[in-house]
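> Build me a model from this:
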Amino acid sequence: MAPLFSTPPQGSLRSRRHPIGVAAAVGAAVLGVLASTQGAMAAPAPAAPDLGPNVIVFSPDMPVAQIQSKVDAIYAQQVDSEMGTQRYALLFKPGTYGSATTPLDVKVGYYTEVDGLGQDPGAVTINGGVTAVGRNGSGSLDTFWRSVSNLTIHAVAAPGDECHTSSEMWAVSQAAPMRRVDVKDYTTFMPYCENPNYASGGFVADSNLEGGALNGSQQQFYVRNSEIGGQGWSNGVWNQVFSGTVGAPPQSFPSTDPGPYTTLATTPVSKEKPYLYVDAKGAYRVFVPSARTSSVGTTWAKGHTPGRSLPLSDFFVAHPSDSIAKINSALAQGKHLLVTPGVYDVAKSIAVKRADTVVLGLGLATLTATNGSVPMTVADVQGVDIAGLTFDAGPVNSPTLLQVGTGHDKGGKHAGTAANPTALQDVFFRIGGPHVGKATTSLVVDSDHVLLDDIWAWRADHGVAGSVGWTVNTAKNGVIVNGDDVTAIGLFVEHYQQYNVIWNGERGRTVFFQNELPYDAPDQAAWQHGGIKGWAAYKVADTVRTHEAWGLGSYIYTNVNPSLHATQSFEVPDRPGVVLHDLTTVSLNSAGTIDSVINGKGSAAEAEHSSIPHTVTTYSNGVAN
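The predicted structure follows:
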C-alpha cells in the first residue's frame, strides 16, 4: 500500500454518485436458489450446488429490503476486518435488482466478492450501486481484498447519502479488481467524501465505463481492454496506464496536464478471468474465456465472450474442511477445482498437473502455508488458469508460495504457447499481516508463455501486533520470472527486502508495474549489496537480451530510518533489445531517497523534496530520455 500521503487531484471534482450496501452474517439455508414455481409439468430447476455458508445467492424475486438487509449485515462485519478470516461471495442471479425509487446499494468490505451470475454483464442489473470506499483517517490506501464483476450498474442515489450515491464509487487500492462491469453512469475511483481522500493502485479490465471516470487522487492506476465514454478519464497523479482501451486518454507521459498517461493501443496478451454463471436451464457452470493477442476493447461488446463453458460437475468443489489429499486426488482424476470462501491451511502442496485445469477461488479464498510448505505447484503444462486466490505465508519459512513450472535451469519442456498460455488472474500474496509470515519468495514462474494478470505480492508493512518487522515477516523477493515469453499485465509488488522483481526469462513484457520499496530496513548496512545501496524494485538479469516494459512506478518511504538511500529503482542490462518506457520514482513523506531512476540515470528522488516525481521516458542500451 502507499503511505498516508498523496498529491492532491489535479482539476476540479464534480459532485456525482456513489453506491452503497453490503453485509450480512447470513447462513446458507437462507440463500440457496429458490425452487421453480412453474407449473407441475415444467422441468424442475437443477439443484443448487453446495458452495458453503459464505456464498450468498440472491434472486430478483427477493424483496429489495431483504437483500439490502443481508448485504448490510455482511458489510458491518467486514468493513474493519482487514486481517480477519471470514470470506464472502455475494452472487446475483440474472435479473434486475433495485429501482429508481428503491435502489439497492451494495457496500463491499474486506474479503467480499460481488458477482453477477449471467453469461454476460447485461444479464444482471443493479439499480443503485456497488461501493468500495475507504475509512476516514486513511482514505482508500488500505481498501484491499474485494472485487466486483460481471454485472451492469445504473447509479441511483440512495436516500440519506448525499455523497456516496452521486456516482458509482469504486475507490480502492491494491487487490480490488473491477472486471466485466458495465457502468451506465459516471464512475469515481477516488473517495472524495472521506478525509483524507487518498487512493493507490486500482485495476479495471474488460469493463465499459459509459459515463466516464474520475481518477482523482489515485497515485497509480491500470485500465485494460475496456471502454471509457461520456466525460472521458479525468485527473491523474503519478503513473496512469491504459492498454487496449477505447476512449483512453492519449499518450502524454510525463506531462501532468491532463495527466501522466501511458497509453498502448493494444494489450499484447490477455486472457480474461474464468467466472461462475447460471445457464438458461438454471445450471451452474464456469466459463473460461479464450486468450487474445493485440486485443482492444471488451470481450463481450459484440456478443458472448469467446471461450469454453464447463459444467460444475467437472469441478471438485472444495471447502475448508476438505483435506489436501482429497483435493489432490480429485485433480489427479481430471477434475477442475472451485475453492469456496474460507481460509485453508495447506501443509502439502496442492498439485496441478494436467493441462487446461481451471482453479477458481470464490470470495478471495485463502491458502495458508503451514510448516514451510509451498501451497500450490503447477506442472509444466499449458493452458492452466489459477484465479481469485490469496496465498499467505506461515510462520515457518516457505521457499515460495506458488510455483508455476519446474526449475527452468534443470531442463524440461516448459510447455506453453501464445494461443493457450497459463494464466494467473487476481492472484494475491501476503508475507505477514494477519499473522507472522516468512517465505523466500512469493511467486516463481518457470514455465514459458505465462500471463500474470493483476498480481499483488505484498510483504506487509502493517498488520496485527507482532506480525510485521524487518526480522519478523521476512521475504527476499516477490516475483521471479525464469520462463520465456512471460507477460505481466498489472503487476503490483511491494516491500520485499531484496529485489522485488527478478526477470531472468527472455522476451518478457510488463504493462504497468507498481512498487514501494521496504519501509522497515533498520540501517543502510542491512539494506545494501556489493557497494549498491538498497536493492532495485525491478531487476532484469544481465543475461537477458530482449525485454520491454511500459508504465513503471517505484516509491520509497523508509519510515524506520528516513536517511536510507536506494541507488536506483530499475536495473537492466544495457542492450538494444531491452527497452523500458515511462518510469517514475518518488520519495514519500520525506523518508528515503532514490539516487537515480534506472542504471544511474535520471534525477534523484530526494527525501528533502518529497512527493515530486522523477521520470525517464525511454531507456535502452544505456541511454535515458
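> When you work out contacts or count neighbours from here on, use the C-alpha atoms and nothing else.
Fine.
> Do a quick rundown of the helices in the protein.
Secondary structure of the chain, counting by DSSP state H: helices at 28-31, 64-78, 324-332.
> which one of these is the most hemmed in?
Ranked by mean neighbour count, the helices of the chain are led by helix 64-78 with a mean of 20 (mean count of other CA atoms under 10 Å).
> Off-centre distance for it?
Here helix 64-78 is found 25 Å from its chain centre; the criterion is CA atoms, centre = their mean, to the nearest Å.
> Next: stretch 581-594.
Mean-position distance between stretch 581-594 and its chain equals 23 Å (CA atoms, centre = their mean).
> Quick one: end-to-end length of it, please.
In terms of CA to CA, to the nearest Å, the two terminal residues of stretch 581-594 are separated by 19 Å.
> same thing with stretch 57-67?
Start and end residues of stretch 57-67 are separated by 10 Å (CA to CA).
> chain center to that stretch, what's the gap?
29 Å.
> and if you look at stretch 447-467?
Relative to the centre of its chain, stretch 447-467 is centred 10 Å away, using CA atoms, centre = their mean.
> ok, back up a step: can the helices of the chain go into JSON lines with extra columns for distance to N500?
What follows is those, written out as JSON lines (distance: least, CA to CA, whole Å):
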{"stretch": "helix 28-31", "distance to N500": "41"}
{"stretch": "helix 64-78", "distance to N500": "30"}
{"stretch": "helix 324-332", "distance to N500": "30"}
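> what's the closest of the ones you listed to T618?
Smallest distance to T618 across these (CA to CA): 43.3 Å, for helix 64-78.
> And that closest one, what does it pack against?
On a contact count with 3 or more CA pairs under 8 Å, 6 or more residues apart in numbering; DSSP states H and E, helix 64-78 meets strand 104-107.
> mind listing what the residue nearest the centre of the chain touches?
With distances taken as CA atoms, centre = their mean, A175 lies nearest the centre of the chain, 3.7 Å away. With contacts defined as CA atoms under 8 Å, 6 or more residues apart in numbering, the neighbours of A175 are 144-147, 202, 426, 428, 454-456.
> Could you check the helices of the chain and tell me which one is nearest S554?
When the helices of the chain are compared by CA to CA, helix 64-78 sits nearest S554, at 30.6 Å.
> Please provide the structure for the following sequence as well, for comparison with the first:
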Amino acid sequence: MTAAPSHAASPAAASARAAAALPTVWATVMSAASGRCLDAKAADTANGTVVQQYGCNDTTAQQWSFTATSDGYVRINSRNDASQVVDVADFSTADSAPVHLWAYGGGANQQWLPVDDGGGAYHFVNRNSGKCLDVPAASTADSVQLQQYTCNGSAAQRFQVVPVAPSSGDPDLGPNVVVFDPSMSPSAIQGKLNSIFRQQETNQFGSQRHAVLFKPGAYSADVNVGFYTQVLGLGLSPDAVTVNGAVHAEADWFQGNATQNFWRGAENLSVNPTGGADRWAVSQAASYRRMHLRGNLALDDGGWSSGGYLADSKVDGQVDSGSQQQWLTRNSQLGSWTGSNWNMVFVGSQGVPSTTFPRPPYSTVAQSPVTREKPFLYVDGNGAYQVFVPSVRTNSTATSWANGTPPGTSLSLDTFYIVKQGASAAQINAALAAGKNLLVTPGVYHLNQTLNVTRPDTVVLGLGLATFVPDNGITAMKVADVDGVKIAGLLFDAGTTNSPSLLEVGPNGSSASHSADPTSLHDVYVRVGGAGVGKATTGLVVNSDNVIGDHMWIWRADHGSGVGWTSNSSDTGLIVNGDNVTMYGLFVEHFQKYQTVWNGNGGRTYFYQNEMPYDPPNQAAWMNGSTQGYAAYKVADSVTSHQAYGLGSYCYFNVNPSVTAAHAIEAPNNAGVRFTGMVTVSLGGTGTISHVINNTGGPSNSTTNVANLTSYP
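Presented below is the predicted three-dimensional model:
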C-alpha cells in the first residue's frame, strides 16, 4: 500500500524526488490544458527552432529526455538532436518570453526544475527566471509557441510526461478487457473499438460486457460507447490520457431517442473533440465522471433523453441539456450550461446556473456536504497497475483533481483478487475472507451463495458493468456494519427465484457511526427483470449509518424480457434504515409499492428521479390501504430530520390510464424534514398524480401534465 504523493516535503527534497521520478527513456510532454504535445516546429534542429504545442503524432520531434544538471534541475533534450535543449530566449526573466531550442551551454535559462503535481504530471520552473513553462492563455490550438510565465498552478503550466516505450507486464484481466497503448497503430485501435461498438450498439439485454482501457498518452480515436461498455483512462489524472476525436454516446440505433441508452460509462479521460463538440446522449446508469472535455457537450441526440450523471468533471465549453428530462451535475466545472426541462440539479459545481426552481427548474446547491469519488484503476510510473481510492471530501466544490492528484490511497493490485469468468461464489468469498479486495472483470456471474464483505475498507470494483445474479433466492451481496467499504461499478440483476434483497449494506439493527470513514456506493445499479424473469422483494437495503450513494439506478424493468405485473415482481426499490445517509443521483423506478422508503434520520438526497410502475392492471391492484397507489418517496412518520433537493416523479399508467397515485412524496409535516424543488409529470397525460407532496401541489394529469412545487413545508 502506498500513499498518494505528498506536497508538504521540503522544496529541495521534493525537487530531487521529482527529477528522479522523471522517465529515464524518451518521453512525450503533453499539456494538461490542451492535450497537445511539446513539439520542435517542423522537426528542425537549428538554434532558435520554435518549441510549440502540436497534436501528438508519435514523431521524434515530440520526444524528449531529461538530463540532470544539479540541485534537482534538468535540461530537456530534443530527440532529433540531443545537443538541443528547451531554452528561454535571450536569458529573459519577463513574463511571456518565448521558448525555443538552443544548443546546450549550461545556461540557467536552459535548466528546469520539475515539480511533481502527481500522477505523472509536472510543472517546470526555469532556473534563470523562476517562472514556469506555460501554454499562452491555455490555448488548445496547434502551433502555439510555448513561453515562460509567472507560476500560477493552472493547467496551462501542467504537463503530463509519458514514456515512449510501451510498458509491459499487464495483468490478466480476462478476455473482455482491452488495453490500448499509445505506441499501437491508430487503425488497429479504431478497428477494435468499432468491433466492440458493433456488438454492443443495440445489445440492451445481452450478456456481453466490455472494458476499454487507455494507458497514459495521446490517441486519435472515435470512441462510440455502446451498452455494457466502460471506457476509461489509466492515469492518475484525466489529463494523462488525451483522445483526439470523440468519446461519445449516440442514439442512432433508436432513431435519436436516447431514453434507453443505459448501462455504459466514460471515465478518467480528456478529450479534444473533433469540431469542438462531443455528445453524451444517455439516460439512466450511464455515468460521465472524472472527464475533461476541451469543448462543448450535448446531452441529447435530437429525440428524448431521460437523465444522467456528470461528476468530478471539467467541460471547458458549454453543456447543452437539450431534451434531457432531468440531470445531476456534481462537483464539476463547466464553461456554461444551457437548457432545462423538468428537473436539473447542480451540487458543488462551478459555471452552473444560479437561477432557481421552477422557472427554469434548476436546483443549485453550492457545496457537496460529504463525498468520496469512485475508486479507479491506473498505471503508475513504473508500469504497475494500482487502484486509487480517493479520500472523503467535505463541503466541496468543483473537481477533486483540478490541482493534481487528490488526497487518497493507492492499493497494489496484489491486494486484489481478480474475479474472472468462471469464478464461483465460494472462491470469491474465500478471497474476501482472506482479506482481499475484489477487481471484478467484465462478465455475468451467477451466485449460489451470498458474497459477504466483512473487512473494513474493502474495495469491490467492477469493470465493464460486471454483473452479479443470485440464482437461488439469496441476497447477492451483504456488507457488514464496518468502516469504509467501497462498492463500485456493479450491476445486481435479480434471479428467477425471489430474493429478499439484492444488496444489503449493514445488517438489520446496524448502529455504529462511520462518519470518519463512510461506506460508499458508486455507479451501483440494481435490476429486476428485463434480461429475463427476475424477482426481489427489495432492491437495495441500507442499514448502516453515514453511507454515501454516488449514482445509483434501481430499476424494476418496464420493457425487455420477463416483464409483467406478476412476473418481475418487486415491492420496493430502496429502503434506508441508517442515519445520516447521503445520496447523490438517485434513480428509482417502477416498483410495485413504495419506490423509496427512508426510515433513518439525517438523510440527504441530491437529485431524485422516479417513474411509478407503468403496469398496475387497475386501481384495486394498486392500493395502499385506502390510499390510491404508493408514493415514490416515503419519509417515515418517525423521522425528524431529512433534506432533499430536486425530486421528480412521473406516471405513465399505460395498462390502465385511469389509475391514480394520491401522492408522489409522503413525509411528516415538521420543520426538520424539508424538500426543495419538486416536480410531478403525467407523461402524455396517461394517468394522474393527485398531489406532489402529502396533500400539497398538483395535480399532474391529462389536463395539466407538469406540476411544480418550490419547497415544503
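> If we only consider the contacts of A175 of structure 1, which is nearest to I350 of structure 1?
Lowest distance from I350 of structure 1 to the contacts of A175 of structure 1 (CA to CA) belongs to F428, with 16.5 Å.
> Hmm, L389 and that closest one touching each other?
Yes: applying CA atoms under 8 Å as the test, F428 of structure 1 and L389 come out as touching, 6.5 Å apart.
> For M30 of structure 2, see how far away the corresponding residue of structure 2 for A65 of structure 1 is.
In structure 2, the residue equivalent to A65 of structure 1 is S187, according to TM-score structural alignment. Noted for S187 of structure 2: a distance of 22 Å to M30 of structure 2, by CA to CA.
> ditto for L438 of structure 2
For L438 of structure 2, the distance to M30 of structure 2 under the criterion CA to CA works out to 33 Å.
> Between these two, point out the one with more neighbours.
Regarding L438 of structure 2 and M30, a neighbour count based on other CA atoms under 10 Å identifies M30 as having more, with 29 against 21.
> From S31 of structure 2, how far off is the closest residue to that one other than its chain neighbours?
Once its chain neighbours are removed from consideration, M30 of structure 2 has its nearest residue in C37; the separation is 4.4 Å (CA to CA, 6 or more residues apart in numbering). In this view, C37 of structure 2 and S31 of structure 2 are 6 Å apart by CA to CA.
> so what sits against both of the two?
Q53.
> Which residue in structure 2 aligns with T305 of structure 1?
With TM-score structural alignment as the criterion, T305 of structure 1 matches P406.
> Which residues are in contact with the aligned partner of S147 of structure 1 in structure 2?
With TM-score structural alignment defining the correspondence, S147 of structure 1 maps onto G265 in structure 2. The neighbourhood of G265 of structure 2, defined by CA under 8 Å, 6+ apart, consists of 225, 229-231, 285-289.
> tally of neighbours for the aligned partner of V655 of structure 2 in structure 1?
Structural correspondence for V655 of structure 2 with respect to structure 1 (TM-score structural alignment): V560. Using other CA under 10 Å, V560 of structure 1 is surrounded by 16 other residues.
> Ok, E210 of structure 1 next?
Close neighbours of E210 of structure 1, defined as other CA under 10 Å, add up to 18.
> thought it was touching Y186?
Yes: when contacts are counted by CA under 8 Å, E210 of structure 1 is listed as touching Y186 (7.2 Å).
> can you give me the strands in the stretch 401-550 of structure 2?
Remark: strands assigned in the stretch 401-550 of structure 2 by DSSP state E, counting those that start in this stretch are 408-412, 416-419, 437-440, 444-447, 451-453, 459-470, 477-479, 486-493, 499-505, 520-528, 536-542, 548-556.
> closest to R75 of structure 2 out of those strands?
Counting by CA to CA, R75 of structure 2 lies closest to strand 408-412 out of the strands of the stretch 401-550 of structure 2; the figure is 30.6 Å.
> And the residue nearest to M30 of structure 2, how close does it get to V115 of structure 2?
As judged by CA to CA, C37 of structure 2 and V115 of structure 2 stand 19 Å apart.
> And these two? Which one has more around it.
Each of C37 of structure 2 and V115 has its neighbours counted (other CA under 10 Å); C37 has more, 27 against 22.
> For stretch 534-553 of structure 2, grab the matching residue range in structure 1.
Residues 437-456 of structure 1 are matched to stretch 534-553 of structure 2 when aligned by TM-score structural alignment.
> The matching stretch: end-to-end distance?
The straight-line separation of the ends of stretch 437-456 of structure 1 (CA to CA) is 16 Å.
> gap between that stretch and the chain center?
Between the mean C-alpha point of stretch 437-456 of structure 1 and the mean C-alpha point of its chain there is a distance of 13 Å (CA atoms, centre = their mean).
> again with stretch 204-224 of structure 1
Relative to the centre of its chain, stretch 204-224 of structure 1 is centred 14 Å away, using CA atoms, centre = their mean.
> Map G202 of structure 1 across to structure 2 for me.
So G202 of structure 1 corresponds to G308, using TM-score structural alignment.
> do G534 of structure 1 as well
Taking TM-score structural alignment for the superposition, G534 of structure 1 sits opposite G629 in structure 2.
> go on, D485 of structure 1?
In structure 2, the residue equivalent to D485 of structure 1 is N580, according to TM-score structural alignment.
> Run through the residues that contact its match.
Residues touching N580 of structure 2, when contacts are defined by CA under 8 Å, 6+ apart, comprise 545-547, 600-604.
> Look at K281 of structure 1 and say how many residues are nearby.
By other CA under 10 Å, 10 other residues sit near K281 of structure 1.
> Leaving out chain neighbours, which residue sits closest to it?
Using CA to CA, 6+ apart and skipping the chain neighbours, the partner closest in space to K281 of structure 1 is A45 (6.7 Å).
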